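Asks: based on what follows, work out the 3D shape:
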Amino acid sequence: MTTVTLLHPGAMGASIGSALTQNGHTVLWVSKERSQTTKQRAADAGLEESEFRTALNRAEVVISVTPPGVAVSVAADVADEGFDGVYVDMNAVAPQSATQMAALFPQFVDGGIVGPPAWERGTTRLGLSGPRTAEVESLFAGSTIETIDLGPEIGKASAFKVSFAAWTKGSGALLLLVCAYARSQGVESELFQEWERRGMGMETKSTTVAQQMGPKSWRFGDEMREISDAVEAAGLGTGLFKHAGETFDRLAHLKNATDRPLTLEEVTRDLLDAPPAQ
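Replies: From the prediction side, this is the model:
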């Protein structure tokens, strides 16, 4: 069995850690400056608390599951400690960010998670690319996480994640933006009626997006900027996903709004009331 250090057990990371512990692996995590909610998640997943340096010294594999905005800095912190095992970045970053992190480690695997936290089989897939992909795949064999081998090239797994999230989250940002604009001009109900007349079902879709994405918007802004960087590097221009990032930034304060379903009205109102990006 393998000793893995997980950075960090958020909603997604805890499910990754649980899949590993259920496969018999030892999973360490660094509890310093983490919330009680995170500590409870880690305990429920069977993870073992550790100090940062100790966790790296014991680990054969380090898995990073963090908000995309801190993925590179977390990788740098691990590299600065001289970690020489397999570093697996599973974050929603552009391929060029994955390549940047890969340069920090002698052994690196690029990963991209699609789907919700992996508590049930058949919901969550993990794309992997890099020379050590098979080793990481073996950690999850038979677990709730289905792996996809995308070959030996660093950046392929990130490109897979970017492509998936560009639509699932980017289209959500666009839909919320359209609803907010229609509301600002006093034509929201007419827009919904027109959508309904054409059988598009977009009012229901808009409400679902507001409820699902509102509380997660705090980390989607950086993800949209990573997607923007990826799209620009492919020669496809800039602007669309930067604007999506700004849309999510305006809703970042809804991070803790998990005690009740958000309404479309309050999410579009918050978009309109938020100060413009500087």
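
Asks: make it CA atoms for all contacts and neighbour counts henceforth
Replies: Will do.

Asks: and for A103, the neighbour number?
Replies: 11 (other Cα atoms under 10 Å).

Asks: could you do L104 as well?
Replies: Per other Cα under 10 Å, the neighbour tally for L104 reads 19.

Asks: on the three-state scheme, it is what?
Replies: coil (DSSP: H, G, I helix; E, B strand; the rest coil).

Asks: also G127?
Replies: Applying three-state DSSP: G127 is strand.

Asks: contacts for stretch 37-50?
Replies: 9-11, 14-15, 17-18, 21, 26-31 (Cα atoms under 8 Å, 6 or more residues apart in numbering).

Asks: of those, buried ones?
Replies: Among the contacts of stretch 37-50, the ones that count as buried by 16 or more other Cα atoms under 10 Å are 9-11, 14-15, 17-18, 21, 26-31.

Asks: among those residues, which two are most distant?
Replies: Greatest spatial distance among these (Cα to Cα): A11 and T26, at 19.1 Å.

Asks: wait, what's in contact with the nearest residue to M202 once chain neighbours are set aside?
Replies: Spatially, and ignoring its direct neighbours in sequence, M202 is nearest to W195 (6.2 Å; Cα to Cα, 6 or more residues apart in numbering). For W195, the contact set (Cα under 8 Å, 6+ apart) comprises G201, M202, E203.

Asks: next, the second sequence, to be compared with the first:
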Amino acid sequence: MDCEAITVGLLHPGSMGAAFGAHLRRQNVRVLWCTDGRSSQSLARAEDAGLEGVQNLMQLVARADVLLSLCPPAAAVEVAQQVAACGFDGRLYIEANAITPRRVREVAELLPGAVVIDGAVVGSPPVGGKQPTLYLSGDRDGCLRATALFDASDVKTHVLGTEVGTASALKLSYSSYQKASRILAALAYGVADANGVADELLKIAGKRGGSYLTETDYIPKTASRAWRWAPELDDAAALLRDVGLPDDLMRAASRVLHQWSDARDRDLTVAETLSLLQVDHGRDKNAEP
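Replies: Okay, here's the model as predicted:
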């Protein structure tokens, strides 16, 4: 595939989407984004990535050969509905958000005339040498076309099969563990700190390689991403229910993230971050449980 002849419409340039767009631009792929209703931060990211702005979604859909959806998970289906209303068909739609297989299939049903590929990104945005993997599943030719877009980039692709939903199932399986582990680490450190044994906890954790407990600087990062992670864990809970497994842990983790709803775009210390989780249980702290 001649990437220079391809126009990709990016929905939307968040930190991950803008980084993907930048790699496509380095391969001389034309990358469009819709400026209507987007924030000044989105504008800055798009300009830094060399993306070309269009005024509205109708213009974007009309001019794009491929649409790449990388938006907050909670908005994925709504974005697909908006695209469908613009008459997108006969072209490639890469649904690359962390949503359940059921919701990916819902997106495919909304776009019956398009080739909808299930995509899932595992890893950090491809900046500073980081190399995330874009897992793909669905139509074989569509997956090959998606793979060709990133052949010479730091985005590595891996095709899992022809069933729409497989890539998303893998993503939620991984993120349900990884994100819940970050939340548990924050809570463990918080309770240790409240009881004056945080340093001892870190010593114990340091004896085990790769323990999230040692990465206390990640606690504010977890809180700052809570607005995006909470819907993802809600979808992870839904996936657990779909396969008949308990979803209580994921729902509890999502509730913790919702308590960090005010942490977005704030530069907080660990102590300030943990203070946002304080809960008044309506009883004397010295009372027996």
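
Asks: tell me how the two chains score on TM-score.
Replies: Here the TM-score for the pair of chains, by TM-score structural alignment, normalised by the length of the first structure, is 0.90; 269 aligned residues with a Cα RMSD of 2.1 Å.

Asks: okay, and which of the contacts of W195 of the first structure map to helices?
Replies: M202, E203 (DSSP state H).

Asks: take the contacts of W195 of the first structure and write them to JSON lines, including neighbour count.
Replies: JSON lines is the format used below for those (neighbours: other Cα atoms under 10 Å):
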{"residue": "G201", "neighbour count": "14"}
{"residue": "M202", "neighbour count": "18"}
{"residue": "E203", "neighbour count": "19"}
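
Asks: regarding the first structure, what is its longest strand?
Replies: Criterion DSSP state E: the longest strand present in the first structure is strand 107-114.

Asks: how about it: buried residues?
Replies: By neighbour count on 16+ other Cα under 10 Å, the buried set for strand 107-114 of the first structure is Q107, F108, V109, D110, G111, G112, I113, V114.

Asks: show me what the second one aligns to in the second structure.
Replies: Using TM-score structural alignment as the criterion, the counterpart of F108 of the first structure in the second structure is V116.

Asks: the residue lying closest to its match once chain neighbours are set aside: what's it in contact with?
Replies: In this structure, V116 of the second structure finds its nearest non-sequential neighbour in Y93, 4.7 Å apart by Cα to Cα, 6+ apart. By Cα under 8 Å, 6+ apart, Y93 of the second structure lies in contact with V66, L67, L68, S69, A114, V115, V116, I117.

Asks: thought the fourth one was touching E95?
Replies: In this case it means S69 of the second structure. Yes: using Cα atoms under 8 Å, S69 of the second structure is in contact with E95, at 5.2 Å.

Asks: between those two, which contacts overlap?
Replies: A76.

Asks: of these two, which one has the most company?
Replies: Taking neighbours as other Cα under 10 Å, S69 of the second structure and E95 compare with E95 leading, 28 against 22.

Asks: how close does that one get to A263 of the second structure?
Replies: 28 Å (Cα to Cα, to the nearest Å).

Asks: check R26 of the second structure too.
Replies: Taking Cα to Cα, one finds R26 of the second structure at 34 Å from A263 of the second structure.

Asks: so which of these two has more stuff around it?
Replies: More crowded of R26 of the second structure and A263, by other Cα under 10 Å: A263, with 22 against 13.

Asks: what sits against that one?
Replies: Per Cα under 8 Å, 6+ apart, neighbours of A263 of the second structure: A223, S224, A226, T273.

Asks: show me what it aligns to in the first structure.
Replies: Using TM-score structural alignment, A263 of the second structure sits opposite L254 in the first structure.

Asks: can you tell me which of the buried ones among the contacts of stretch 37-50 of the first structure are in strands?
Replies: T26, V27, L28, W29, V30.
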